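Visitor: turn this into a model:
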Amino acid sequence: MTPRTADRPQMSVEEFEQIARAAPETVRMEFINGRLRVKSVPDGDHGAIIMWLLKQCMQQRPELALYPDQGLKVEGYRKGRARPDGSLVPEDHFVGEGEWADPEGVLMTVEVTSHDWDTDQRDRRDKRDAYAAADIPVYLLIDRDECTVTVHADPEGGKYRSLTSRPYGAVLEIPDPVGITLETEKLKDYTH
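Guide: You can find the predicted model right below:
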């Protein structure tokens, strides 16, 4: 492997994909900002939050599907590979796609923070910027450390221009093209 410098990633995308294919199922890998990242395996509260959100999406937008852990090619950000906790797309959008799908047509990506040492850099910065660079219209961050739900929207020039953050318990409007309303009181049940 080539050492990483400010202008050179740790490895090529092809090298990353080879490593990711060989990894055991208990390890989730991503390649963001030219760096190999290992995601924590989700705990029960993390999974419950994803299921809560999945139900909200299905009730309000039944023509859409929230796919957990579908890998995305976030090419605009140093030929990265991200595995969002959820990707909201039209139903059957990922049919025929491989492990790493094109982000075209993804309406929203979702991350639920994990209680690990690099969640600040990974979920609050690197992935936000990668999704904006890939022109994904909405990035929803459910932050278990801060007990907040944050909507990043309106990507332009690799950055989200709109940011709305509310504490657990508040009502949060997710803008078009998602167009759903989240009543987040239930998230308080998943804070431990």
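Visitor: C-alpha only now, for contacts and for neighbours.
Guide: Will do.
Visitor: number of nearby residues for Gln59?
Guide: Using other CA atoms under 10 Å, Gln59 has 12 other residues around it.
Visitor: and the contacts of the helix or strand hosting it?
Guide: Assigned by DSSP states H and E, Gln59 falls within helix 44-60. Helix 44-60 is contacted from outside by 64-66, 68, 85-86, 112, 114, 180, 182, 187, 190-191, using CA atoms under 8 Å, 6 or more residues apart in numbering.
Visitor: please give the structure of this sequence too, so both can be compared:
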Amino acid sequence: MILMTDRPQMLTEDFEALARIGAREVEGLRLEFIDGKLGVKAVPDGDHDRIVLWLARLCMQHRPELWLHVERGLKVQEYRAGRARPDGSLAPDDAFVGQGEWADPAPVLMVVEVTSYDSDTDARDRSEKPRAYAQTGIPVYLLIDRQNCDVTVYSEPDGGRYESVRTVAFGKDVELPDPVGITLPTEPLKDWVR
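Guide: Here you go, the predicted model:
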């Protein structure tokens, strides 16, 4: 059997149909389509949810005109052929009004992923998604890594990758650069890891 790595597993339209069916048939099933590959996103645990809510509160305190939209489906990658469902998308409050399940990422200032304790986290959150989000032109990608107990801030997308990558251990403050412009205190994250 020959594996074609330069071709997607399916067409984007076929993925969207599959995602709609899967969401109806299997509660909690969250599908993504990155680099032409179908991916299943782990159902979040309580600590994962707590981190996203904590971050949403911080963002609203510092930038009340923005919301951290949870699990908003975005069209990502070159030609918007990929489909991602970040844990959070920081954008104006009405950024996705009138859009379908997979929204235009243009108004997104930052996407957030909180790692899950599954075997795909390394490839998905640390490799595939930074590339997909950079190709899309999303200014900031925040990765809250519960396995490594650190936070990585990706910024300055050049169309293929992020030029700036900064990682700090939980407990240190980290700057979320413009256009976000928030200092993130990471000390509380220590309480929400295994």
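Visitor: drop the TM-score for these two in here.
Guide: Aligned and superposed, the two chains score 0.96 in TM-score terms (TM-score structural alignment, normalised by the length of structure 1); 190 aligned residues with a CA RMSD of 1.3 Å.
Visitor: which position in structure 1 aligns with Ala169 of structure 2?
Guide: Under the alignment (TM-score structural alignment), Ala169 of structure 2 pairs with Pro167 of structure 1.
Visitor: tell me, how many residues neighbour that match?
Guide: Look at Pro167 of structure 1: counted by other CA under 10 Å, it has 18 neighbours.
Visitor: please apply the same query to the one 5 residues further on.
Guide: Around Leu172 of structure 1 sit 19 other residues, with neighbours defined as other CA under 10 Å.
Visitor: was I right about it contacting Gly179?
Guide: No - taking contacts as CA atoms under 8 Å, Leu172 of structure 1 lies outside contact range of Gly179: 10.7 Å.
Visitor: quick check: Ala65 of structure 1 vs Asn33 of structure 1, distance?
Guide: 27 Å (CA to CA, to the nearest Å).
Visitor: now the contacts of helix 44-60 of structure 1 in JSON lines, with distance to Arg128 of structure 1, neighbour count and secondary structure?
Guide: Listed next are the contacts of helix 44-60 of structure 1 as JSON lines, based on distance: CA to CA, whole Å; neighbours: other CA atoms under 10 Å; DSSP: H, G, I helix; E, B strand; the rest coil:
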{"residue": "Leu64", "distance to Arg128 of structure 1": "22", "neighbour count": "19", "secondary structure": "strand"}
{"residue": "Ala65", "distance to Arg128 of structure 1": "21", "neighbour count": "20", "secondary structure": "strand"}
{"residue": "Leu66", "distance to Arg128 of structure 1": "18", "neighbour count": "26", "secondary structure": "strand"}
{"residue": "Pro68", "distance to Arg128 of structure 1": "17", "neighbour count": "19", "secondary structure": "coil"}
{"residue": "Asp85", "distance to Arg128 of structure 1": "13", "neighbour count": "21", "secondary structure": "coil"}
{"residue": "Gly86", "distance to Arg128 of structure 1": "13", "neighbour count": "23", "secondary structure": "strand"}
{"residue": "Val112", "distance to Arg128 of structure 1": "12", "neighbour count": "23", "secondary structure": "strand"}
{"residue": "Ser114", "distance to Arg128 of structure 1": "15", "neighbour count": "21", "secondary structure": "coil"}
{"residue": "Ile180", "distance to Arg128 of structure 1": "20", "neighbour count": "16", "secondary structure": "strand"}
{"residue": "Leu182", "distance to Arg128 of structure 1": "20", "neighbour count": "17", "secondary structure": "strand"}
{"residue": "Leu187", "distance to Arg128 of structure 1": "21", "neighbour count": "21", "secondary structure": "helix"}
{"residue": "Tyr190", "distance to Arg128 of structure 1": "23", "neighbour count": "14", "secondary structure": "helix"}
{"residue": "Thr191", "distance to Arg128 of structure 1": "23", "neighbour count": "12", "secondary structure": "coil"}
